[in-house]
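Student: Dropping a prediction and its sequence here:
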Amino acid sequence: MRKRPPIVTIFGHIDHGKTTLLDTIQNIKITEKEAGGITQKVSAYEIEYKGEKITFIDTPGHAAFEKLREKGAKIADIAILIIAADEGIKPQTIESLELIKKHNLPFIVAINKIDKPNANPEKIKKELSDLGVIVEDWGGDIPAVNISALKNIGIDDLLELILIMAEMLELKYDENKNGEGYILETIKDPKRGILAGCIVLDGKVNLGDYIITSSSYGKIKFIENPFGKPLKYAEPSSPILLGNFENLPIAGELFKIGNKDSIEAIKEELKEAELSFRKPIIIEVPEATMEISLIIKADLIGSLEGIEKLLRKIAEEQKMNIKIIKRDLGIVTTEDLKLAKNTNSIIISFNLKNPKSIYEEIQTLNVQLIDVKIIYELEDILNEIVQIKKTRSSEKGKLEVLAKFSKTSTKKTIGGKVIFGKVSLNDRVLILRENSIIGRGKVISLEANKVPVKEVTEGNLCGLIINTKTDIEIGDILIFP
């Protein structure tokens, strides 16, 4: 897996400076090319800052983004909420904030036009606090920066914040797989034919490949960057223009790269994915002795497919029915948590960087979430949960981690206090962080008062060596089924 650049989208009230900000960052006057100075289409641009690439998407509430939001797809990694310092919160500011919150996008507040005589950044921060958004210098956790997009003030500070946030998100892609991404806009060019503005999310797109959506396909005869420079290939998170399609694809569609022989199969696969995203699935096996309900959120369609295949295997091996209440792309949302609570479902979060607020809500609602990045880890944890349910046993013991010592790739030495029941040598263990299951393991050494023991009971301190690949942190809870 290789690091990929962040994809940043800018939200805000009309005329608060979204496109001017992009102009300044790019040093290209985009606004003058647009009718009335207001952006009429989605445009994506890639820049390089301090050796790191950043992709910006200018989003004027485009239909493509509406469709992608409806599907829960995650194009943007980071949002910028831009607010004019001389005007304050406006209706579209509130709408933008609601969209950001709804999709749990990490975001930065950019207070623009601070060069204006009547600019009042502190008033903006007060108005934001009234909406429940507390910026960092007011004691909250939302980064904010004062800028003037027109006068190029504070732009470096904004770009620095984006790179810091991107580093925390740990954005990755698989360079060995065929490319996939989304159609942002479609163009019918009288000279070059049917073209599409796309953004690559994973894999690689090459000249000569076939690009396929659920409604169209075409052989890639050219690839250009946003400024018309010809490319031989494109990688995530690259915005590109490419052609030629046989007929107009639909803005908002997922695309996959294949070859001539795979066109129909991929089209059918994508059509099925479009139709089945939110349809419940029941995996039934003969002579099932139990049932489990799941909600699956993942980074890519390929991940959803892999998880479904794994679940079918587990259902067969464990003789159980599995009800998939919902499967979708993008980070876990409040709606997912409420659905899990109402349907008594476990949420699987696969290869996602969910916001801190979600983990706080998980604890409030007391729902269970499995948070993993590797498919075999998911298999191990699910099998452990199934065994617990089959024996109808609750946890035998529970330990709070109070200290961590040495660690290797497979062994973690920790100290803790038994807060319920007892802990025994050779016990299996589930590792919980903020009520989310993040790993599993086994107790291979147990000590009390630096003396090896076979078990430690409630209220007592102990030292343990856990055989696990999962890093254990202070504050984690270990469950012993």
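Tutor: Sure, I can see it. Given the structure is predicted, the values throughout are model-derived calculations rather than measurements.
Student: When you work out contacts or count neighbours from here on, use the C-alpha atoms and nothing else.
Tutor: OK.
Student: what ranges do the strands span in the stretch 201-350 of the chain?
Tutor: For the stretch 201-350 of the chain, the strands defined by DSSP state E, counting those that start in this stretch occupy 205-206, 210-212, 217-219, 222-224, 230-231, 233-234, 239-245, 254-258, 281-283, 290-298, 320-329, 346-350.
Student: nearest to A149, of those?
Tutor: Using C-alpha to C-alpha as the measure, strand 239-245 is the one of the strands of the stretch 201-350 of the chain that comes nearest A149, at 22.6 Å.
Student: Contacts for the closest one, please.
Tutor: Residues lying outside strand 239-245 but in contact with it, judged by C-alpha atoms under 8 Å, 6 or more residues apart in numbering, are 44-46, 55, 192-200, 216-226, 234.
Student: Now the buried members of those.
Tutor: 44-46, 55, 194-200, 216-220, 222-226, 234 (16 or more other C-alpha atoms under 10 Å).
Student: quick one, what contacts the closest residue to F107 other than its chain neighbours?
Tutor: Once its chain neighbours are removed from consideration, F107 has its nearest residue in A79; the separation is 4.5 Å (C-alpha to C-alpha, 6 or more residues apart in numbering). For A79, the contact set (C-alpha under 8 Å, 6+ apart) comprises 8-11, 100, 105-108.
Student: I'd like the distance between A79 and D58.
Tutor: 11 Å (C-alpha to C-alpha, to the nearest Å).
Student: what's the helix or strand for the residue nearest to F107?
Tutor: When secondary structure is defined using DSSP states H and E, the element that contains A79 is strand 78-84.
Student: which ones among the contacts of A79 are found in helices?
Tutor: Taking DSSP state H as the definition of helices, the contacts of A79 contribute I100.
Student: From the contacts of A79, pick the one nearest V205.
Tutor: The closest of those, once distances to V205 are taken by C-alpha to C-alpha, is V8, at 20.8 Å.
Student: Comparison target, given below:
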Amino acid sequence: MTTSKESEAKRPLKLNRPGKLQLKKTVETGQVRQSFSHGRSKAVTVEVKRSRTFERGSSGRMKEVTESGKEAENVLAEAADAAPVETVEEKPSSKHHLSAEERASRARALEIAKEEEASRREREAEEAERRAEQAKLAAEERERREAEEEAERAKAAEEAKRQAELEAERAAEQAAAAAPAEPAAAPAATPAAKPAPKAKTGESDDAAGRVKRKPAAPPKATPGRRGEQRRRSGKLTISQALDGQETRQRSLASVKRQREKQLRASAGHQPHQPPQKVIREVVVPEIITVQELANRMAARGADVVKALMKMGVMATITQSIDADTAELVVEEFGHKIKRVSASDVEIGMRGADDDPEALQARPPVVTVMGHVDHGKTSLLDALRSTDVVSGEAGGITQHIGAYQVRLASGERITFVDTPGHAAFTEMRSRGANVTDIVILVVAADDGIKEQTVEAINHAKAAEVPIIVAINKIDKPGADSARVKQELLQHELIVEDMGGDILAIDVSATERTNLDKLEEAILLQAELLELKANPDRVAEGVVVEAKLERGRGSVATVLVQRGTLQVGDIFVAGSEWGRVRALVNERGEQVKEAGPAVPVEVLGLNGTPFAGDDFTVMENESRAREIAEYRQRTRRESEITASGRGTLEQMMSRIKEGEASELPVVVKSDVHGSMEAIVSSFEKLGNEEVKVRVLHSGVGGINESDVTLAGATGAIIVAFNVRANPQARELARRDSVDIRYYSIIYDVVDDVKAALSGLLAPKQQEQFLGYAEIRQVFSNSKVGKVAGCMITEGLVKRGAKVRLLRDNVVIHDGTLKTLRRFKDEVREVKEGYECGMAFENYTDIQVSDQIECYEIQEVARAL
């Protein structure tokens, strides 16, 4: 029979009756002992919270989900999956009807879960074994330490026992010696003073031994405080001081100071000697910040600011100072200064000149130029097809702007495929003299046209030899003689007419006389004696550069001397990089490229310009420094335009002796006006200055004209024509001066005035007056002074003078002083007396005459 308490516990919980509605506790508390250093510990309360999860059961009521419940459900699910097929087929209307594939997949999943569970249990067992092994090792180590401590305590106790026995024997000997001297006083001694009877019992003997050994026993260390005695060994307590058992010891700080002193002495340092100041060589550029200067001197920034304030320069630590101020600061701090310029980073960049014995012959670099539709591209394709290697490989697979042709004879020719003469001049304007020979293509049936004349002018400005290729000789209207006659108008005299210009009749479509053209190129190259040193670091020029997707910045480089290899660090203009790959004109990757070999270079960190130099450097830091300097200078040049093409700056350069001619580019609306302007310019020159017409043509001003003018520093004279928008933008960017005219007399007058201003002025002498020396005085400060009378005109201080004796000039110099009554005056007129002294001349006599004159500069005119 159940009790009343059990019946109450089984009753359902109702809200209309008084009671408590609560859940079980989910928080378990406990205490853990936490240990600290020096044997300290602390009790810490720890709470463990358990999460409870409820879900609706099969009966519809909520129940708590536990781990054991989950495992039971998993077992039931596995049993349901493993049930025979007949059991499932008995209830076709059930929602859990499974096919054979589903049952097989569930069986496989069950096997996998069992395998994972087995592996998990194996891992847990291994982990438990490992923890047990660690616990065993820790217990053994603890036992070993306890045994060592016990042995030490036993040894200390044995030593204390031995000391106590020695003291007891010594006390007994002293008592035995004193006993015969006082036999009568022994009975009168008090019981407390009598020696303890030792032979009565063993207990009294042990007690006496314990009493004697107790003061000498070492203090027992409490558990957990083994280091307490060691830590307090250097301290003196009150009880120890009163007992007199321990003396005063040295402090730990004193021991530490003594140890540091010994270390310094062993290292060779003198403790009392002040450190010597290090004198450094401080590298100072043109502009440097105060903080950077302090870092290079290894000084505090505040000290540098104080030094600047003493000099009267108020500058913060982030401001920049010039090199002169920095030099004063460096000398103030006692260092040595080394002044450098920003451009010094490029010193030694190109290396030393090559030894003539190390030079080897290299292939010539040829550029093909000419008028549109005169067969330049066809001729290039025809020359390219003569390449032995490309013929074997089945044709060129990639065009990179430059390629090398190997002839059957073994000779090589490098062709640069520039898009017209504009890029040719653009490269030359950057100082890149890439081309050795220019092939001028002229159609035999069309003759010389406007762009042919431009190509001739560009080739002449570059001062490179020209080979004329008269193309299309297979056409019916071809007349090569007429082409040769037209070339005479442009000062190109072919060999047939007694000149030195090679002219070859070729046909690109019929491949006629291509071998003769190649022979002419090789002959001209032999006359030029083209050589280079391949056994050095590579130097070259960028023919063209572009940004390709997937490859980055790609530059076509023509190596001029040295050998370029994969992995070299280089500088290309204001960009730098490392050679990741070299690709030739056939799309093949190569390991190196020698002189006059064009290759594509991958590995740039930016895209350079066509015509930029390409130089291999020794390390990455030097390459980055040069590239950063060039980027700064390029930005500065963009901000402040150079203005190299303005007429005023051209005049200033000619006045300074930097130029003796005025280069111009003439563009006109009609051919007659152009010829009249050019002929007028040719008549304006003389022996000192002259006008050089680089190019003259009919039509508007295009980009080619601006590029030519920018490369040569010329001005553009436009007569009744205008520049197109692209040319105007290019002229504005390169600061090329374009002058527009509508009256031909204004053109001639402006150029004549410019040339007149370029002429050196004429020196003209102007007479001022005569003076006669009446008396000669001596002055300790000035020397000899002539007392004179002005007989004609006037005399000015600082003017030129001549000393005449018997109408013969014996001295020509400058008047040093001009005085009247001890006062320095500017001039003295006729009929007055004055005193004169000459500059660096004292040989004067009475009756000598002085001629005074001035030199005036008179502008010359053409």
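Tutor: Good, I have the coordinates. Worth saying up front: this structure is predicted, and the values here are computed from it rather than measured.
Student: so what sits against both of A79 and D58 of the first structure?
Tutor: Common contacts of A79 of the first structure and D58 (C-alpha under 8 Å, 6+ apart): 9-10.
Student: can you put the strands of the stretch 201-350 of the first structure in CSV and add distance to L163 of the first structure?
Tutor: As requested, the strands of the stretch 201-350 of the first structure are exported to CSV (distance: least, C-alpha to C-alpha, whole Å):
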stretch, distance to L163 of the first structure
strand 205-206, 25
strand 210-212, 31
strand 217-219, 35
strand 222-224, 25
strand 230-231, 25
strand 233-234, 21
strand 239-245, 18
strand 254-258, 27
strand 281-283, 39
strand 290-298, 24
strand 320-329, 24
strand 346-350, 23
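Student: Tell me which of those strands approaches I479 of the first structure most closely.
Tutor: Taking C-alpha to C-alpha as the measure, these were each checked against I479 of the first structure, and strand 346-350 came out nearest at 16.6 Å.
Student: now that closest one, how far from the centre of its chain.
Tutor: Its chain's C-alpha centre lies 12 Å from the corresponding centre of strand 346-350 of the first structure when counted by C-alpha atoms, centre = their mean, to the nearest Å.
Student: returning to what we had before: checking the contacts of A79 of the first structure against the second structure: which ones persist?
Tutor: With both residues aligned by TM-score structural alignment, their matches' C-alpha atoms under 8 Å as the criterion, the subset of the contacts of A79 of the first structure whose aligned partners also touch in the second structure is 8-11, 100, 105-108.
Student: Now, of those, which are buried?
Tutor: Of all those considered here, the ones buried according to neighbour count by 16+ other C-alpha under 10 Å are 8-11, 100, 105-108.
Student: Can you flag which of the residues you listed belong to strands?
Tutor: When strands are assigned by DSSP state E, the members of those inside them are 8-11, 107-108.
Student: out of those residues, who's nearest E185 of the first structure?
Tutor: Nearest to E185 of the first structure among these: T9, at 15.5 Å, using C-alpha to C-alpha.
Student: Which position in the second structure pairs with that closest one?
Tutor: T9 of the first structure maps onto T367 of the second structure when the alignment is built from TM-score structural alignment.
Student: how much space between its match and A444 of the second structure?
Tutor: As defined by C-alpha to C-alpha, T367 of the second structure lies at a distance of 20 Å from A444 of the second structure.
Student: do R624 of the second structure as well
Tutor: Using C-alpha to C-alpha, which is the criterion applied here, R624 of the second structure is 52 Å from A444 of the second structure.
Student: What of N295 of the second structure?
Tutor: 72 Å.
Student: So between these two, which is more surrounded?
Tutor: Applying other C-alpha atoms under 10 Å to N295 of the second structure and A444 shows that A444 carries more neighbours, namely 27 against 13.
Student: Aligned to the more buried one, what sits in the first structure?
Tutor: When the first structure is aligned by TM-score structural alignment, the residue opposite A444 of the second structure is A85.
Student: In space, what's closest to its match - neighbours in sequence excluded?
Tutor: Once flanking residues are discounted, A85 of the first structure sits nearest to A119: 4.7 Å by C-alpha to C-alpha, 6+ apart.
Student: and that neighbour, what does it touch?
Tutor: By C-alpha under 8 Å, 6+ apart, the contact set of A119 of the first structure is 85-87, 113.
Student: Next: L128 of the first structure.
Tutor: With contacts defined as C-alpha under 8 Å, 6+ apart, L128 of the first structure is in contact with 89, 134.
Student: what about it, helix or strand, and which?
Tutor: helix 121-130.
Student: corresponding residues in the second structure for that helix?
Tutor: So helix 121-130 of the first structure sits over residues 480-489 in the second structure, by TM-score structural alignment.
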